[in-house]
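Colleague: okay, predicted coordinates and the sequence, questions at the end:
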Amino acid sequence: MSSLKNFLKKKKYTKTPLTLTATNHFEITAKLNNITGRFILDTGASNTCVGFDKIDFFNLTPKASKIKAAGAGATNMETLISTKNKIEILDWKMNKLKLVLFDLQHVNEALTSHNALPVDGIIGADVLKKAKAIIDYDKKCVYLKQKA
């Protein structure tokens, strides 16, 4: 029987390592608009998000939004959106990514209170679905499908 890694390699997937944090979250490194950042991989987040404090860092162009964010113990949070962004996770790339921008301070306070490092944002289900992501929890990696 072929290993998952070999099977997915034949199907044009690339393997990306994940880091398990002290809070039991998977963290991933990605480039957003050609700038490297640290992100939580969150299958429960519907959208990929970046903190308000990282707007300039990632060269984002924020626009008004009526969307209210909720998660990690906070609800009804004000958001902005940023469109036409580029994300790269190793060899996997996506252009025209829409990001939700909101205050990630409560997320980073929770991480740092458990001796984990703060993050720049969250990779959500929008990107994971587009990449046809397959998470290997045992091997601490995610496989992303390359475009044909």
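Modeller: Yep, it's here. For clarity, every value in this text was computed on a predicted model and none was experimentally measured.

Colleague: make it CA atoms for all contacts and neighbour counts henceforth
Modeller: Fine.

Colleague: okay, now residue 50: neighbour count?
Modeller: 26 (other CA atoms under 10 Å).

Colleague: measure it to residue 9 for me?
Modeller: Distance, residue 50 to residue 9, by CA to CA, to the nearest Å: 30 Å.

Colleague: so residue 145 versus residue 63, what's the distance?
Modeller: 30 Å.

Colleague: contact partners of the helix or strand containing residue 86?
Modeller: Per DSSP states H and E, residue 86 falls inside strand 74-89. Strand 74-89 has contacts (CA atoms under 8 Å, 6 or more residues apart in numbering) with 16, 29-34, 60-70, 93-103, 106.

Colleague: one step back: between residue 145 and residue 63, who's got more neighbours?
Modeller: residue 145 (22 against 12).

Colleague: second structure for comparison follows:
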Amino acid sequence: MRTKIPIDIIELESSNYHLILPSQFDGNETAYWVVDTGASKSVFDINLAEFILSEQEGSEDLHAANMSEEPLKTSLGSLKPLFFGKLKVDNMKVALMDMNHINELYQKVSDYKICGLLGSDFLLKYNAVIDYKRRVLKLSDQKSGY
């Protein structure tokens, strides 16, 4: 199945653009993601516990560019089912971390409350194509080979 999801492009600072993608959890609660092509792993806000299906014991080091030289300690988790357009994603694996600092940054220029960052793990799995001209993200659940 292929689906197109509208994206919003916001300018956090002069010539510093970020792509915002909506999703829906059960109950049609909209959750907003930042599309982060430079992130290797998708991240979700640990403060949104109502959407986390399970959390694994232990932690993982997550290297975050431009945030710190030291890796961030995160835990791993799986999310409750959610939809990106028509595409249903079950048990999405994510790193869990407190995203309050990210939301403080976004609230300065937008009304979006960010639930997470979509990293390359997700983008590769769903063959993501960003169409800047049409402002859509195209996803497919066809096997990508990665």
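Modeller: Good, I have the coordinates. All of these numbers come straight from a predicted model, not from anything done at the bench.

Colleague: put one on top of the other, what's the TM-score?
Modeller: Laid over one another, the chains give 0.78 as their TM-score (TM-score structural alignment, normalised by the length of the second structure), with 136 aligned residues with a CA RMSD of 2.4 Å.

Colleague: which one's the longest strand in the second structure?
Modeller: Looking across the second structure with DSSP state E, the single longest strand is strand 16-25.

Colleague: now do the very next helix or strand once past it against strand 16-25, angle only.
Modeller: Using DSSP H and E, the helix or strand that follows strand 16-25 of the second structure towards the C-terminus is strand 29-35. Strand 29-35 of the second structure runs at 150 degrees relative to strand 16-25, counting by axes from the mean of the first three to the mean of the last three CA atoms, to 10 degrees.

Colleague: separation between the counterpart of residue 36 of the second structure in the first structure and residue 87 of the first structure?
Modeller: In the first structure, residue 36 of the second structure lines up with residue 42, judged by TM-score structural alignment. Residue 42 of the first structure sits 16 Å away from residue 87 of the first structure, going by CA to CA.

Colleague: now do residue 50 of the first structure
Modeller: When residue 50 of the first structure is compared with residue 87 of the first structure (using CA to CA), they lie 12 Å apart.

Colleague: can you tell me the centre-most residue of the first structure?
Modeller: residue 123 (1.6 Å; CA atoms, centre = their mean).

Colleague: based on its surroundings, how many neighbours for the match of residue 36 of the second structure?
Modeller: Residue 42 of the first structure: 17 neighbours (other CA under 10 Å).

Colleague: pretty sure it contacts residue 124?
Modeller: Yes - using CA atoms under 8 Å, residue 42 of the first structure is in contact with residue 124, at 5.3 Å.
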